[in-house]
Each structure stands twice: as structure tokens, then as C-alpha cells.
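>>> Fold the stuff below for me.
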Amino acid sequence: MNNFTVIKYHSNYFDVWNNFIRNSKNATFLFHRNFMEYHADRFTDFSLMVFKKNTLVALLPANRNSHTVYSHQGLTYGGLVLKSDVKFNEVLEVFSSLLAFLNSENISHLEIKLMPLIYCDLPNDELSYLLFLLQAELVKKESLSVVNQRHKIAISNNRLEGVKRGVKHNLKVEESSDLDAFWNNILIPNLNRKHGALPVHSLDEIKQLHNHFPENIKQYNVYHEGALVAGTTMFITKNVAHCQYISGNLDKNTLGSLDFLFEKLINDVFVDKSFFDFGSSNANHGRAVNKGLQFWKEGFGARTVVQEVFSVKTANYKLLNSVMQ
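I've put the predicted structure just below:
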């Protein structure tokens, strides 16, 4: 398996990298260098590019911490980014070459948070199968609550009651280019009060990302008598509308603001997407589920899609040598 050359990403490849992302079968704007590098100060980039002769055939968005490479700790999902026409045998050789390269760089483990299939244009489980062959360890599994927009389950009576309260209070849903109000007046105070935490993205960071990706990052707010009462920040990809942040003020249950917002987003704004992804309701590294949050999401017809995280020993690349008979 010496047909492939693996190199570390360099800024000289900025356009080459992004062009490959745009034409792959399993990439979203999260893998664009302008997205990956907003938190460059927090992660040591170790992204890799795999060439067959002079042709780029795969990417691995990644960062390094000591003797482990992660794909990528600052991203929601990761793994090999591949061309649409790639076949299994080539993926096997690419991944074997990549692991051998990491092993030669004194990297003992590669940890991968696999991309859920809902985000891919084509079947994308080659890596999942290869991780089985490589005796990778499952280190985490999360459950995502996802609405299949092509095969919807009816909204529950509980959520419909909330929608009716929103109608009664004459709530309005609007897309907003101003993220400051939601961040400063709703999201940050709520996270601080409930969890003593801050959003993963600072306000400056999310505004920077919004400027880079205005069609992929959008803010939807709910207003009551002209006042902002709830909202969500959406990450929008070709197939999926994903809720990155959801929050409402203390009157959200009385007003039905969040029920009203998401009924409109699912059945109107993003009705043409294949999936609407509420994200996970997990705690304790995937070993517990927030019962109330899960109940609320499933009230909109969301059902479970799993996301897995594996750790593989780079020295195990030799296990792939005899797979193809």
C-alpha cells in the first residue's frame, strides 16, 4: 500500500483543501478552513492530506494533543473526507497509509468522531467498517434527535398546546442578522444560570463565522409584543438543518415560544431539507440522557440517530494488509 503520500496541511493548500471539500461526498462547511481556524488558538492543527501521485484523494481534518490525533476536537463530527466516486478498496488503502504515517510521526492513537450518515450525500460507512477491522475501541456514543422530513411523525399534543399558546400570544418568528441580542439577552444568561457555563462559541466567534458563512449560519428569533423572548442559532448544510443553540426566556412555557418557533422551522422554513437535527440530549459523556429534553424533541417527531467516537491504535494499520482476498 505504497501508492499514497500523506502530508500535513499547510496554508499554501488553503484553496486546494476548500475546493476538495466543496466536491466531496461527505463534507460540510464545518470542514472549510475558514471554519476550522476560528479556534486555531485552542487546538494544534494536524490536518492531513492524502495524495495518489499528484491527485488529492482524501482529507482528515484533525488536531494533535500529545501522542493522540483527533478528528477534530473543535468540530461536531469528523473522519475521512472523500471524493464521490471513491470505492472501498481505495478507502482502505488511504486509511492504512494515513495510520502508517501517524505511526511514523510518533502518534499512538487516532480518535475519530464519525459523521452521522444524515450529513452525507452518499453512503459513507467505509470508515466505520475499517475501524472494526482495526480493533478500534468505542469510547463514546451519543444519541441525536432527528426529524426525517420525508417521513414525518405527527407532532404531539403537548407540543401542539405550546404552539397554540404562541398563536394566542401573537408571537412572531423572524430571521435576524443580529446575533448580539440573542447571545447577550437570552443564551448567555440562561447557560450561566442553569449550568454556570458559556456557549461553545463566543459572540465574537459566532459573528465571525456568520460573516464567513451567511447561508449556513442563521439566527431565528421569537418576539412577543416586539420583545425578544426566544431563539435558535441554526447550522444549515445541504441535507440537514441543525440547531446549534436553543434558548428562551423565563416565560417560554407560558408563551409557548420554543414550541411555536420549532413548529414553524420544521414545517415551513426547513421543510425542503431531508433532516432536522436537534442534536443530542446526552450527559455524562453519552451515558445519560436528559429525560425532559429528549421528551420535548421527540414531541416534534424526532427519533434517534447515533453518533460514535472510536479510538484506534495507529500501529494496527498492518491489520488491513490482508483484508482484500
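
>>> can we go C-alpha only for contacts and neighbour counts from here?
Fine.

>>> how much space between the residue positioned nearest the centre of the chain and residue 4?
What sits nearest the mean C-alpha location of the chain, by CA atoms, centre = their mean, is residue 76, with 3.5 Å. The spacing between residue 76 and residue 4, counted by CA to CA, to the nearest Å, is 28 Å.

>>> which helix is the longest one in this structure?
For the chain, the longest helix by residue count, based on DSSP state H, is helix 88-104.

>>> Show me what the helix or strand following that one is packed against.
Per DSSP states H and E, the first helix or strand lying C-terminal to helix 88-104 is strand 109-113. Judged by 3 or more CA pairs under 8 Å, 6 or more residues apart in numbering; DSSP states H and E, the packing partners of strand 109-113 are strand 68-71, strand 303-313.

>>> Now do strand 109-113: everything it contacts.
67-72, 76-79, 99, 307-314 (CA atoms under 8 Å, 6 or more residues apart in numbering).

>>> ok, of the residues you listed, which come out buried?
Buried by 16 or more other CA atoms under 10 Å: 68-72, 77-79, 99, 307-314, out of the contacts of strand 109-113.

>>> and the nearest residue to residue 5 once chain neighbours are set aside, what does it touch?
Leaving aside its sequence neighbours, residue 5 sits nearest to residue 51 (CA to CA, 6 or more residues apart in numbering; 5.1 Å). Listed by CA under 8 Å, 6+ apart, the contact partners of residue 51 are 4, 5, 6, 57, 58.

>>> picking up where we left off before, tell me the contacts of the residue nearest to the centre of the chain?
So residue 76 contacts residue 113 (CA under 8 Å, 6+ apart).

>>> can we see that at 10 Å?
30, 113, 114, 115, 244, 279, 307 (CA atoms under 10 Å, 6 or more residues apart in numbering).

>>> For those, which single residue is the most surrounded?
Greatest neighbour count in these, by other CA atoms under 10 Å, goes to residue 115: 24 neighbours.

>>> Please, where are all the strands along the stretch 151-300 of the chain?
With DSSP state E, counting those that start in this stretch as the criterion, the stretch 151-300 of the chain has strands at 172-176, 217-224, 227-236, 240-248, 275-280, 282-283, 288-289.

>>> Of all those, which one is nearest residue 94?
Of all the strands of the stretch 151-300 of the chain, the one in closest proximity to residue 94, counting by CA to CA, is strand 240-248 (27.8 Å).

>>> Second input sequence below; structure requested for side-by-side comparison:
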Amino acid sequence: MEYHSDRFEDFSLLIFHDEKLLAVLPANKKGNEIHSHQGLSYGGLVVKKSIRIKEYTQVFQALLLFLCENGIATLNLKALPKIYNRTIADEIDYVAFLTKAQTYRSDVYLVIDNSETYKPNRNRKRALTLAENRNIAVREDENYKDFWNQILTPNLNNRFGVQPVHSLTEIEKLATVFPKNIKLFNAYQDDELKAGVVMFLTETVAHFQYSSGSDDRTDTAALDILFDEIIRKYADKKYVSFGSASEENGRVLNEGLAYWKESFGARASVQNFIKIETKNYSELTI
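Just a heads-up that it's a prediction; the model follows:
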């Protein structure tokens, strides 16, 4: 979180029992509300793998009590999509029920489950054949500058009027700090950059963080073959995540985007955003 720490009022918390660290909450403060850190894609209480449900509930009660006593009215959590868990870990669902949490946003994520056979549909297969005939070559690359300046930023600006969440300087810094977790793949036709993808990698998930193609991407199918090769490359991961296909805080499904991701065999998963009133800490006495 350090590279953009100037944008947030940090309020990250450590929860102890005596001198033993039990949990961590990366968070920032806005007014009388706490957010599981808004500079992170996902958030929530980070706990040890072996935590028991009673202990988890006690930890969460201590967290809410501390916030309530310090004038914080609401805790907002961006729940971790369950594909990122290394084991079954649904304690937060139980705590949300007990504390009368409100789900105020629900984003649709499209995900390939690698326990099933990878099977793109007929449209994608036709595009892959086209790309092969156009001599599109995929490379693991460090050419963030050209992808950012020539393809990604212009496309986002022209189509949506927005900039990438990360600047070129930020993504290059993050890729340097986390070389095993952030990788760039570019697609070239006769050494001309046609498309690019930035992957964020965890133990369980290969996630398409950024993807974009040049204006002739339909003619060359460069983005199709780029996705196909990456999906095959990370077949050892439990999941390949295509990211969100919903807009306006989850209330509108981008049907075209959803279909394109589903055409590779992706299925819907959900990331919930929940709001908990800290005064409800007393509901966790079990």
C-alpha cells in the first residue's frame, strides 16, 4: 500500500491476545467510517489458517468494540473473492449474519475453474485460427511503457473517459518489487505491438488485471490468442480470473464484456461489499 499512501488516511489495525498477534486489518479512515483498504482490490480480516470459528468471532467482536469506542460508526469490507482462499474460509459470512451486515454492492467476476477442461466456444476458436494465420506472437515482456502509452491508456480514455488505476510509474515499480506476482505479456505482429495483458498472480489465481488491444484487434485477433496462451500457461492454478463484468456498483451487467469472457469458458463468481455497524459488536457474544 506504500506507493499510494498519500491518497489515504491509514487506519490499519493489529489484533492481539496478550502478546500474540491474531489478525490484521489493512484499512483507511473516511470521516467516522473505516474501509478495508480502498487502495486494495480486496480486503477483510487477515487471520491464521488454523483459526477456530469461536476465536474468529471473538477477534471480530474485539475489532468492532475498539472501533465503536473510538467514534467509528461503520466498518465497510470488500470481501475477498473466495477463489483466493487457500482453504475453506467462510467465517466472515457467519459474522456478517450475526452483526446484521448490509450487502451494499455485489460485483460479478468471471472465472475459469481449472479443475474442468478448458474449452473456448466456436467464436473464440475461429478468432484463434485467424490469429495464427496473422502470425501473432506472444511474449512475456517488460515493455510496460509501450503497452501503457500506445494501447491501454488511449483505449480507456477513448472508450470510457478514464485512466488506468495504476500510472506507468506505479505499475513498473510494483512489477519490480513483486516480480513473481506481476507479469506483462504482449502480442506482436512482425514486431508491432498489437495487444497486452498484465497478470496478477497468487498461489491459487492467475488474474487478468489489465488487458487491451490495438484498434485492429478484431482483424488480428491478437487479444484472443494472448488470452488463450495465458490461460494455458497458468493451467496449474486453481482459477484464472477475468475480473469484473459489472458496472455502477454491481447493479448493471456489461453483457458484451460478460459474453466475451464466458466465451473462453469462464463462469460467474461474486465479490460482495458489506457494511457493519460497529455498535453491533454485542451480537457476537457466543
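
>>> Could you quantify their similarity as a TM-score?
Comparison of the two superposed chains (TM-score structural alignment, normalised by the length of structure 2) gives a TM-score of 0.98, and 286 aligned residues with a CA RMSD of 0.8 Å.

>>> Turn the helices and strands packed on strand 109-113 of structure 1 into TSV, including distance to residue 191 of structure 1.
Shown next, in TSV, are those (distance: least, CA to CA, whole Å):
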stretch	distance to residue 191 of structure 1
strand 68-71	27
strand 303-313	24
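
>>> Find me the equivalent region of stretch 15-27 of structure 2 in structure 1.
Mapping stretch 15-27 of structure 2 onto structure 1 (TM-score structural alignment) gives residues 50-62.

>>> ok, and for the matching stretch, which residues are buried?
50, 51, 56, 57, 58, 59, 60, 61, 62.

>>> what do you get for stretch 224-234 of structure 2?
Buried, per 16+ other CA under 10 Å, within stretch 224-234 of structure 2: 224, 225, 226, 227, 228, 230, 231, 234.

>>> same question, stretch 110-130 of structure 2
Under 16+ other CA under 10 Å, the buried positions of stretch 110-130 of structure 2 are 110, 111, 112, 113, 114, 118, 120, 124, 125, 127, 128, 130.

>>> Quick check: of those, which lies closest to residue 163 of structure 2?
For the buried residues of stretch 110-130 of structure 2, the nearest to residue 163 of structure 2 is residue 110 (22.6 Å; CA to CA).

>>> Looking at the alignment, what corresponds to that closest one in structure 1?
By TM-score structural alignment, residue 110 of structure 2 lines up with residue 145.

>>> so that match is in which element?
strand 137-148.

>>> So which other helices or strands are in contact with that strand?
Packing partners of strand 137-148 of structure 1 (3 or more CA pairs under 10 Å, 6 or more residues apart in numbering; DSSP states H and E): strand 109-113, helix 126-133, strand 240-248, strand 275-280, strand 282-283, strand 288-289, helix 291-298, strand 303-313.

>>> Same list (these) but as TSV, adding distance to residue 222 of structure 1.
TSV is the format used below for those (distance: least, CA to CA, whole Å):
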stretch	distance to residue 222 of structure 1
strand 109-113	33
helix 126-133	40
strand 240-248	9
strand 275-280	18
strand 282-283	26
strand 288-289	27
helix 291-298	18
strand 303-313	25
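
>>> mind checking which of these is nearest residue 189 of structure 1?
strand 240-248 (9.8 Å).

>>> so what's residue 223 of structure 1 up against?
169, 170, 171, 172, 173, 174, 229, 230, 231, 257, 261.

>>> which residues touch residue 71 of structure 2?
Neighbours of residue 71 of structure 2 in contact, by CA under 10 Å, 6+ apart: 31, 32, 33, 278.

>>> Which one of those residues is nearest to residue 11 of structure 2?
Nearest member of those to residue 11 of structure 2, counting by CA to CA, is residue 33, at 10.3 Å.

>>> Find the nearest non-adjacent residue to that closest one, please.
Per CA to CA, 6+ apart, closest to residue 33 of structure 2 is residue 74, 4.9 Å.

>>> any idea how far the one you found is from residue 165 of structure 2?
Distance from residue 74 of structure 2 to residue 165 of structure 2, by CA to CA: 26 Å.

>>> Map residue 314 of structure 1 onto structure 2.
So residue 314 of structure 1 corresponds to residue 278, using TM-score structural alignment.

>>> right, I mislabeled it, should have said residue 199 of structure 1
Match for residue 199 of structure 1 (TM-score structural alignment): residue 164.

>>> residues near residue 205 of structure 1, how many?
Around residue 205 of structure 1 there are 14 residues (other CA under 10 Å).

>>> ok, the spatially closest residue to it that is not a sequence neighbour - contacts?
In space, and not counting its chain neighbours, residue 205 of structure 1 is closest to residue 38: 6.8 Å by CA to CA, 6+ apart. By CA under 10 Å, 6+ apart, residue 38 of structure 1 lies in contact with 74, 201, 205, 206, 208, 209.

>>> Which pair of those spans the longest distance?
The farthest-apart pair in the contacts of residue 38 of structure 1, when distances are taken by CA to CA, is 74 and 208, at 15.8 Å.

>>> Of those two, which one has the most company?
A direct count of neighbours by other CA under 10 Å for residue 74 of structure 1 and residue 208 places residue 74 higher, at 21 against 15.

>>> picking up where we left off before, okay, and the longest helix of structure 1 goes to which residues in structure 2?
With TM-score structural alignment as the criterion, helix 88-104 of structure 1 aligns to 53-69.

>>> Who are the contact partners of the spatially closest residue to residue 199 of structure 1 that is not a sequence neighbour?
Spatial nearest neighbour of residue 199 of structure 1, excluding adjacent residues (CA to CA, 6+ apart): residue 188 at 6.8 Å. Contacts for residue 188 of structure 1 (CA under 10 Å, 6+ apart) come out as 182, 196, 197, 198, 199, 202, 203, 247.

>>> The equivalent of residue 188 of structure 1 over in structure 2 and residue 145 of structure 2: what is the separation?
By TM-score structural alignment, residue 188 of structure 1 lines up with residue 153 in structure 2. Look at residue 153 of structure 2 and residue 145 of structure 2: by CA to CA, they are 10 Å apart.

>>> who touches both of those two?
residue 168.

>>> separation between the nearest residue to residue 111 of structure 1 once chain neighbours are set aside and residue 148 of structure 1?
Distances taken as CA to CA, 6+ apart place residue 311 nearest to residue 111 of structure 1, at 4.2 Å, with adjacent residues excluded. From residue 311 of structure 1 over to residue 148 of structure 1 the distance is 30 Å, taken as CA to CA.

>>> try residue 44 of structure 1
For residue 44 of structure 1 relative to residue 148 of structure 1 (CA to CA), the value is 36 Å.
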